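> my questions concern the predicted model and sequence given below.
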Amino acid sequence: MSYFAVFLPMKDEEKSKAFRPAHLSFLEEKEEEGFIFAKGRFADGSGGLVIYKGEIMEQVEELVKQDPYVVKGARDYEIREWVMSSKAVLPE
């Protein structure tokens, strides 16, 4: 199992607002299926980051292409394989 950091930079703010519920529902579904390690938005509003779990980059890219943000043109995406050096415990 590998990790892939997916950057979702803002492309269209209005579309992003409109499709946010569908995007969050999509991420929740993928998280329940075991494909998501972490997710969140950037504090400056420029987009967000999702760390997917997968076997190969192409598998993750196929998932990312199903994200309503990407499908509807609200966000671009960039995928990089990410090597975790240690697992931090984040406060609640």
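Received it, and whenever you're ready, just let me know what you need. Just so it is clear, the structure is predicted and the values come from calculations on it, not from any experiment. Residues are numbered from 1 along each chain as shown.

> from here on, just use CA atoms for contacts and neighbour counts.
OK.

> assign a three-state SS to the most centrally placed residue in the chain, would you?
Most central in the chain under Cα atoms, centre = their mean is residue 50, positioned 3.0 Å from the mean C-alpha point. Under DSSP: H, G, I helix; E, B strand; the rest coil, residue 50 falls in the strand class.

> how deep is the nearest residue to it once chain neighbours are set aside tucked in, by neighbour count?
In this structure, residue 50 finds its nearest non-sequential neighbour in residue 39, 4.3 Å apart by Cα to Cα, 6 or more residues apart in numbering. For residue 39, the neighbour count with other Cα atoms under 10 Å is 14.

> mind listing what's buried along whichever strand or helix holds residue 39?
Under the criterion of DSSP states H and E, residue 39 resides in strand 36-41. By neighbour count with 16 or more other Cα atoms under 10 Å, strand 36-41 contains the buried residues residue 36.

> next up, a structure to set beside the first:
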Amino acid sequence: MSGRHFLVLAMRSPGFDAAVGPRHRAFLDALEAEGRLAGTGPFADGSGGAYLLRAGDLAEATAIAHRDPLHTESASILTVHEWLLR
């Protein structure tokens, strides 16, 4: 899938529950199967992580990110930024 790239930053909320992890990973696996995921990983300091989406525009990328269990279960605060990769 082609498209623009969007960086999703996921910073853990104070009430973060690690039980959301398997649901979050399943969400990312589904994005990968759709060809929408360009990369993902946690931050070394344990504060959260990030993933790189392919989408048509910011609204679409935000809608996708807001389906992430990290967001729907209030485990993390997600922000989405268009990233102009070179």
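That came in fine, so what should we check first? Computed from a predicted structure; not experimentally measured.

> I'd say the residue nearest to residue 50 of structure 1 and residue 49 touch.
Yes. Assessed by Cα atoms under 8 Å, residue 39 of structure 1 is found in contact with residue 49 at 5.7 Å.

> show me what the strand holding residue 39 of structure 1 is packed against.
Applying 3 or more Cα pairs under 8 Å, 6 or more residues apart in numbering; DSSP states H and E, we find strand 36-41 of structure 1 packed against helix 13-32, strand 47-54.

> tabulate the ones you listed (JSON lines), appending distance to residue 66 of structure 1.
JSON lines is the format used below for these (distance: least, Cα to Cα, whole Å):
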{"stretch": "helix 13-32", "distance to residue 66 of structure 1": "8"}
{"stretch": "strand 47-54", "distance to residue 66 of structure 1": "13"}
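
> of all these, which one is nearest residue 85 of structure 1?
Counting by Cα to Cα, residue 85 of structure 1 lies closest to strand 47-54 out of those; the figure is 14.3 Å.

> how far does stretch 35-53 of structure 2 sit from its chain's centre?
7 Å (Cα atoms, centre = their mean, to the nearest Å).

> measure it end to end?
For stretch 35-53 of structure 2, the first-to-last residue distance is 9 Å (Cα to Cα, to the nearest Å).

> what's the neighbour count on residue 65 of structure 2?
25.

> would you confirm that it contacts residue 78?
Yes. Using Cα under 8 Å, residue 65 of structure 2 is in contact with residue 78, at 7.5 Å.

> what residue in structure 1 is paired with residue 58 of structure 2?
Per TM-score structural alignment, the equivalent position to residue 58 of structure 2 in structure 1 is residue 57.

> fine by me, thanks again.
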